[in-house]
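Peer 1: What follows is a predicted protein model with its sequence.
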Amino acid sequence: MFPNLFSIFDPSTSFFFSLNWFSYMIFIIFLPPLYWMKSSRLIILIYEFIMFLYNEFKLMLNKTMMSNLILMLSLMYMIIINNLLGLFPYIFVSTSHLVLTVSFSLTFWLSFNIYGWFNNFYLMFYHLVPVGTPLFLMPFMVLIETISNLIRPLTLSVRLMANMIAGHLLITLLSSLGFKVGMVSLILVLLVQFILFLLELGVSFIQGYVFVVLMIMYSKEVDD
């Protein structure tokens, strides 16, 4: 049961050639309407949403990191689109794999740390010892902060992956009950699935937002 259950997250389930990873690029379809001379209501809504995030992220970033603002918005837009596409039947959930999430988190984490160690060398050491730490605890705090910093890419990627997998597994488990229950129970199962689907819609936006906000917080630490 469990191999079949987790096969919905398998990127190589095709008989001839795996096209699942092409779902990662489907978000490009949503870009051309932005260049229409007359915008639709959907495009206006997306534009207002992006501008709201633009103004919010602009307050979080330092002046030297302001050039990353468009990059952060693009990353969030890409993650949200891929999360939402995963809610459609027979579309591969690309953000449910560590291959993709680790690629995002590790790339940004490495770039921020390389920038910090080359441009703010002493500041990076200051972050290893919190203010007010007793002298005898400093070696332990350096070790703890170093480990905490090293596992950040993993925690970021696992957070996004686990949240995307959890909701899809619940919906899949409930759908497997459809052939085994009566009509009244089936209606109840469909109602619960609909509620879970609405929750997954919210999770798709929240996880993209949380991922990018944490990236912004990490970028501020290397340039305070």
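Peer 2: That came in fine, so what should we check first?
Peer 1: Only C-alpha atoms from now on, for both contacts and neighbour counts.
Peer 2: Will do.
Peer 1: What is the neighbour count of P3?
Peer 2: Per other CA atoms under 10 Å, the neighbour tally for P3 reads 8.
Peer 1: Just the element for it, please.
Peer 2: helix 2-6 (DSSP states H and E).
Peer 1: how distant is that helix from the center of its chain?
Peer 2: Averaging C-alpha positions (CA atoms, centre = their mean, to the nearest Å) puts helix 2-6 23 Å from its chain's average.
Peer 1: next SSE after that helix?
Peer 2: Once the chain leaves helix 2-6, the next helix or strand it forms, by DSSP H and E, is helix 41-60.
Peer 1: Now do the following helix or strand past that next one against helix 41-60, angle only.
Peer 2: Downstream of helix 41-60, the first helix or strand assigned by DSSP H and E is helix 69-85. Helix 69-85 and helix 41-60 meet at an angle of 130 degrees, taking axes from the mean of the first three to the mean of the last three CA atoms, to 10 degrees as the criterion.
Peer 1: let's bring in a second one:
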Amino acid sequence: MMTNLFSVFDPTTKIFNINLNWLSTLLGMSLIPYIFWLMPMRMNMIWNLIIMTLHKEFKILMGPQGHQGSSIFFVTLFSIIMFNNLLGLFPYIFTSTSHLILTLTLALPLWLSFMLYGWLNYTQHMFAHLVPQGTPPILMPFMVCIETISNMIRPGTLAIRLAANMIAGHLLLTLMGNMGPSLSMLFVSFLIFGQILLLTLEVAVAIIQSYVFAILSTLYSSEVN
């Protein structure tokens, strides 16, 4: 029998003798997206600006024939490669993008999917693409061979370019670092300064190579539309 009508409002929800009734006060804040009550950090604002800039650039490269929203895929590809490139610059962290097993895993399925899509849907356009406009008839067989070979080596050039640039910078940093114990204090200070400059260059190379990989992938996809 209820002794008091207002006893239903008493805090009675307990787990391990911890009163959880007042958590309902914060429940509404957890359901509202953080963008409405939390100011975004400068890093988030910069990253959103980079993403929107890349989205606009990739959309221009793909042209009006490009599929809606496909630029997001290349922005994601750029982000993944750049993240792995920059992560490999920290000590004792494995640089996955310096190995062909990863770069080929990214480049080969992309190129193969573009080729299958192009030859299955735009066969005449793909045949016409093998002969550049204005080629003399006598040179057409040679141009077909050259264009075919250049098309076949595209995934290899994408993969080797990324891996070679990552390997070269890390090897140079390692070789310069191994010279430290055999140098005097004066030369060690110059060596450290040179290492800092080289590390700054490697950061730029890591960003540029991820951008080049994404841009070339976008150009390859635009050729089959």
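Peer 2: Everything's here; your move. Since we're looking at a predicted model, the values are computed, not measured.
Peer 1: I'd like the TM-score for the two structures, please.
Peer 2: Scored against TM-score structural alignment, normalised by the length of structure 1, the superposed chains reach a TM-score of 0.82; 189 aligned residues with a CA RMSD of 1.2 Å.
Peer 1: How many residues are close by the aligned partner of H168 of structure 1 in structure 2?
Peer 2: Applying TM-score structural alignment, one finds that H168 of structure 1 aligns to H170 in structure 2. H170 of structure 2: 18 surrounding residues under other CA under 10 Å.
Peer 1: Tell me who's in contact with H170 of structure 2.
Peer 2: L89 (CA atoms under 8 Å, 6 or more residues apart in numbering).
Peer 1: now do Y117 of structure 2
Peer 2: With CA under 8 Å, 6+ apart, Y117 of structure 2 has these contacts: V224.
Peer 1: Aligned to it, what sits in structure 1?
Peer 2: Using TM-score structural alignment, Y117 of structure 2 pairs with Y115 in structure 1.
Peer 1: Downstream of the one helix or strand its match maps to, the next helix or strand is which one?
Peer 2: Assigned by DSSP H and E, Y115 of structure 1 falls within helix 98-119. Later in the chain than helix 98-119 of structure 1, the nearest helix or strand by DSSP H and E is helix 121-126.
Peer 1: contacts for that following helix?
Peer 2: G116, W117, V222, D223, D224.
Peer 1: what about the fourth one, which SS state?
Peer 2: Using DSSP: H, G, I helix; E, B strand; the rest coil, the secondary structure recorded for D223 of structure 1 is coil.
Peer 1: For it, the count of nearby residues, please.
Peer 2: As a measure of burial, D223 of structure 1 has 18 neighbours, counting by other CA under 10 Å.
Peer 1: Pretty sure it sits against W117.
Peer 2: No - contact criterion CA atoms under 8 Å: D223 of structure 1 and W117 do not qualify, at 10.1 Å.
Peer 1: Now which residue in structure 2 aligns to P130 of structure 1?
Peer 2: In structure 2, P130 of structure 1 lands on P132 (TM-score structural alignment).
Peer 1: so what's its match closest to, chain neighbours aside?
Peer 2: Of all residues not flanking P132 of structure 2 in the chain, M143 sits nearest, at 7.7 Å (CA to CA, 6 or more residues apart in numbering).
Peer 1: quick one: what's aligned to that neighbour in structure 1?
Peer 2: In structure 1, M143 of structure 2 lands on M141 (TM-score structural alignment).
Peer 1: check the fit of the helix or strand its match falls within onto structure 2 and give the mean distance.
Peer 2: If you go by DSSP H and E, M141 of structure 1 is part of helix 138-150. Helix 138-150 of structure 1, aligned to structure 2 and superposed, deviates on average by 0.6 Å (mean CA distance after the TM-score superposition for structure 1).
Peer 1: Just give me how far that helix sits from the chain centre.
Peer 2: Worked out by CA atoms, centre = their mean, helix 138-150 of structure 1 lies 26 Å from the chain centre.
Peer 1: which helices and strands sit right next to that helix?
Peer 2: Contacts defined by 3 or more CA pairs under 8 Å, 6 or more residues apart in numbering; DSSP states H and E place helix 138-150 of structure 1 against no helix or strand at all.
Peer 1: Kindly calculate the angle that it makes with helix 98-119.
Peer 2: Using the same axes, to 10 degrees: helix 138-150 of structure 1 against helix 98-119 is 130 degrees.
Peer 1: Next, the buried residues of the following helix or strand past helix 138-150 of structure 1.
Peer 2: Later in the chain than helix 138-150 of structure 1, the nearest helix or strand by DSSP H and E is helix 152-175. Using 16 or more other CA atoms under 10 Å as the test for burial, helix 152-175 of structure 1 gives 152-153, 156-161, 163-165, 167-168, 171.
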